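*Asks:* Just need the structure, nothing else, for what follows:
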Amino acid sequence: MSEEHDLKRGLKNRHVQLLAIGGAIGTGLFLGSGRSIHLAGPSILLSYIITGLICFFLMRALGELLMSNLEHHSFIDFVEDYLGERAAFITGWTYWFCWLSVAMADLTAVGLYMQYWFEWLPQWVPALIVLLILVMMNLTAVKHFGEMEFWFALIKVIAIIALIIIGCGMIFSGFETSAGPSTFSNLWNYGGWFPNGLWGFILSFQMVVFSFAGIELVGLTAGETENPKRVIPMAINNIPLRIILFYVGALAIIMSIYPWVDVNPAQSPFVMVFQAIGIVMAGSIVNFVVLTSAASATNSGIFSTSRMIYALAKRGHAPHSMRRLTNSHVPYQATIFSAAVLLITVVLNYIMPESVFVMITSISTFCFIYIWAVMIYCHMKYREKRPDLVKASTFKMPLYPVMNYLILAFFAFILVVLALNEDTRIALLFTPVWFVILWALYSMLHTDAPDPLEDTIIDMAGTKDEYKKRKHQEQLNIKKSEEYDDYKL
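*Replies:* Sure, this is the predicted structure:
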């Protein structure tokens, strides 16, 4: 084990492209979309289009930040640059908590999908088994993580494309299901596009936003990607096509075959469609696909939380031991720590298996909104403070700054939705406590009084950037001294 190494650029172009697709196609599409369809009816398609456009511009802002300084390995570096150390501390730990929530929700989904075959099996048993397997995989080299995610994502892509192709064949042939003929008119024949009114349409956004949770994971892989200057922009620019094909296309086909009024919110609509046409084996195949999707998202959660803990440890915001790497350049202690916290999911699935999914996804959605809002604010600060980098940039976010404010307004709208919905209100009450704890914890860990000579030193150094470089060099000298002491021991 070593502290001398840094993260290795072991992710290839095909890994990142499929990782981006995997991030855009979450468990929310396979499991949560049933509840969303039940709430909004066909208007769920509009919810996905709106949210997808917001996420595309969000990713363009993040991409511009990442391309402005390839020495930075994650967006937390930019938070520290433009918003300060306290903001980086709070944002880093919140992002860790976000992905922990996602992994918890997807471990819960693993248990639900396994009950499709084994009704007698408690939810917590498969959750525990999958967690142990994924932890072992994450302790190998990052290229193995990329390879595993490549195949996980490919399974999802093949399944959705197959659903669309088969579904189109059913619709154009007028295939009869228990609900009647398969036809596009099913989209508006059961109460129109907004059958539950504007309120049902608004309530659907909570689960729709959760479906896109993790779309920013591409930004966290920048430090471990070969040729990020070419690969990252390519992955971001393909997001609109993925949204139209995988979300809008798949759900439109589902609701054309199986009218929205017959969709069971507690069951995957993907499985329901194949059950409706009488192909039992196909239903099992689809269930396997969504099971791998949940495992994939859990795997990404373990990866992202371990890298975030590693990044925080390098800044002194997490225990020193968390920055230790294996000979394969994997932060093993950070990975084990995050996995240990994930064991809470197993307990929750044992205590409250019926309500754990909605509760966890609500908390996760609130925290992701904070992370995304910070990204947008960082982008605005970057545009304001670094006109030299903006001028040299070849990958700019379109429609700045109008789109920045529209995105922030959309996030505020989602918070109102969370507050109005009784099922998700608990998240709005719980998560502010998390931020208060982090704020207080940072104050406790950084009790040093401000140096009255700092402004004078900065003036003597010439610029604040030069002052920060000197401070960074001092920290490196201290680190080398500590490592020499460890060597002697």
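*Asks:* hey, let's count contacts and neighbours off CA atoms from now on
*Replies:* Noted.
*Asks:* Residues in contact with stretch 211-218: which ones?
*Replies:* If you take C-alpha atoms under 8 Å, 6 or more residues apart in numbering as the criterion, stretch 211-218 is touched by 16, 19-20, 23-29, 32, 52, 55, 59, 62, 99, 102, 232, 235, 304, 365, 368.
*Asks:* Actually, stretch 188-203.
*Replies:* With contacts defined as C-alpha under 8 Å, 6+ apart, stretch 188-203 is touched by 39-44, 47, 187, 259-261, 417, 421.
*Asks:* which residues in the stretch 351-489 of the chain form strands?
*Replies:* For the stretch 351-489 of the chain, no strands turn up when DSSP state E, counting those that start in this stretch is the criterion.
*Asks:* got the contact list for the residue nearest to residue 96 when sequence neighbours are not counted?
*Replies:* For residue 96, ignoring the flanking residues on the chain, the nearest one in space by C-alpha to C-alpha, 6 or more residues apart in numbering is residue 305 at 4.9 Å. Listed by C-alpha under 8 Å, 6+ apart, the contact set of residue 305 reads 95-97, 99-100, 334-335, 338.
*Asks:* what about 7 Å?
*Replies:* Taking C-alpha atoms under 7 Å, 6 or more residues apart in numbering, we find residue 305 in contact with 96, 99-100, 338.
*Asks:* Let's see this one next, to set against the first:
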Amino acid sequence: MSDTVTGTAAEESHHSLDAEQVGYKQSLGRRHVQMIAIGGAIGTGLFLGSASRLHSTGPALLLSYAFVGVIAYFLMRALGELVLHRATSGAFVSYMREFFGEKAAYITGWMYWLNWALTGIAELSAVGLYVQHWWPTMPTWATVLIALAVVLVVNLLSARAFGEFEFWAAVAKVGAIIIFLIVGIVVVGLRLDIGGHKAGVSNLWGNPGGFWPASGDFAWYGPILVMSGVVFAYAAIEMVGVAAGEMANPKVEVPKAVNAVIFRIAVFYCGSIFLLVSMLPTSDFKAGISPFVTIFGRMGLDWMGDLIQVVLIVAAMSSLNSGLNSTGRVLRSLGMAKQAPGFTLRMSGSGVPWAGIVFTSVVYVFGAVLNALTPDAFEIALEAAAIGVLFTWGTIFLCQLRLRQLTDRGVIPPSAFQAPGSPWTSYIGLAFLAMVVVGMAASGWKSSPYFWHKTDFVVVIIGIPVIFAILEIGWRVVRPKVVANTGDRLRAVWADDGPTYGPRVAANPDAIDGGQA
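*Replies:* Here you go, the predicted structure:
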């Protein structure tokens, strides 16, 4: 194969992959990107979920957050390398299509959609509970519909409207954390009294059971097993990858956003956990009550506790906003490849894939209503959303490894923002994710004497095989359409020595045109 033919094939391959970008508006600016990156790293996992982990783990939870934070940084550097190789709103789906083929893209897309669909149901239910803090008689279904209507309107307006919402949501979340950090530093530094307990760094080892409790209700492996829950606290930092396709200047903004992640994790997560365990014994934090609300309540600042409740609602709404934004774009990427219903291709004049967004919102409504009627019906399903997070992170590491293999071979140009320490950082990330799955099964087994109440164990041992069995059946259904759409080119775009199929025919033009309806 001559250099000319190889070059032409490579150009045509990229043109085909970039077809899914048709119709999007590059309207997200620097401040939107920075705040989307911050907002993705701060959510209910910190504001609410940290309470139960502090209670069950002790001060050693600080190490859990720090270690997972390092993995999250590896993840973001891997994602940064991919984005600067090719920015696309199809994100992980598009990268899996490029490096591992159509079936891998199909599985990745629907796993990502499942993750956000189930997460959104949980967040809507959470908003209903948070609102009842002030209006106990407010029907949950009414709160669900109001919250969903707000984020649905925001997403249907434009990508910039989404960015504005996330910007101000991030401002609220970051503001609340900064206020707590300032108050906490003063209280801990001056060793002030909080509800009869003296604050101070000595609480880290003076906590009942010590820094790493291993007696009584605690187990030595607690801080290790809890890392599975910490992963989900960091979930959504990968949103920068989805937003990249609509950034005005991703080559400049993505590296800045990615490099800032490790600093934000260190300050916002590790800093907050450090101050929390320095201010009160971890046994004082209770599941279902934000540890920040507990702290301010003990200090007699109930109004600050109310402010945190507002931030909890904002965090949940931000998660819903991100879920609708990303699933709409991922569904359109799947639709372009004939792996999702054709209506998911439809876009508005402002560049919004409205059909996919509305489809996800309908699932949110039915799921939230059913969850309100039978609260236990979604318990296992919501835990299954966690598998989607792990799978998405795994695809990012795998795609970065394959990209680096190809650039090292000279098949495609190297990314302008390569991950340091590759391939080892991605190998470490994949090994960690495998450990988290094992940890979920182990902690789930120990959580209850009754089999069907061992939620995480059931999800791992039964849920994962069932999910992939359903996906396999779905692939067999859509495969004929995918074959027809691609001319039976189902394998990865790149082989070890160049484009897999040589000069490549672009996807069905009708599919692209139809996406503008």
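*Asks:* follow-up on the earlier one: weed out the non-buried ones from the contacts of stretch 188-203 of structure 1.
*Replies:* Among these, those buried by neighbour count (16 or more other C-alpha atoms under 10 Å) are 39-44, 47, 187, 259-260, 417.
*Asks:* any chance of the residues you listed in CSV, with distance to residue 136 of structure 1 and secondary structure too?
*Replies:* Listed next are those as CSV, based on distance: C-alpha to C-alpha, whole Å; DSSP: H, G, I helix; E, B strand; the rest coil:
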residue, distance to residue 136 of structure 1, secondary structure
39, 39, helix
40, 40, helix
41, 41, helix
42, 42, helix
43, 42, helix
44, 38, helix
47, 38, helix
187, 45, helix
259, 42, coil
260, 41, helix
417, 39, helix
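*Asks:* ok, the nearest residue to residue 379 of structure 2 once chain neighbours are set aside to residue 462 of structure 2 distance?
*Replies:* Among residues not flanking residue 379 of structure 2 along the chain, residue 455 sits closest, at 7.6 Å (C-alpha to C-alpha, 6+ apart). Plainly put, residue 455 of structure 2 is 10 Å away from residue 462 of structure 2 if you go by C-alpha to C-alpha, to the nearest Å.
*Asks:* Of those two, which one has the most company?
*Replies:* Counted by other C-alpha atoms under 10 Å, residue 455 of structure 2 and residue 462 do not tie: residue 455 has more neighbours, with 24 against 11.
*Asks:* Does the more buried one touch residue 382 like I think?
*Replies:* No - the criterion here is C-alpha atoms under 7 Å, and residue 455 of structure 2 misses it with residue 382 at 9.9 Å.
*Asks:* For the equivalent of residue 388 of structure 2 over in structure 1, which non-adjacent residue is closest in space?
*Replies:* In structure 1, residue 388 of structure 2 lines up with residue 367, judged by TM-score structural alignment. Excluding its sequence neighbours, the residue lying closest to residue 367 of structure 1 (C-alpha to C-alpha, 6+ apart) is residue 98, at 5.8 Å.
*Asks:* Count the neighbours of the one you found for me.
*Replies:* Residues lying near residue 98 of structure 1 (other C-alpha under 10 Å) number 28.
*Asks:* try residue 46 of structure 1
*Replies:* 14.
*Asks:* so which strand or helix has it?
*Replies:* Assigned by DSSP states H and E, residue 46 of structure 1 belongs to helix 44-68.
*Asks:* Tell me which residues of that helix come out buried.
*Replies:* Buried residues in helix 44-68 of structure 1, defined by neighbour count with 16+ other C-alpha under 10 Å: 44-45, 47-49, 51-52, 54-68.
*Asks:* Thanks again, I'm all set now.
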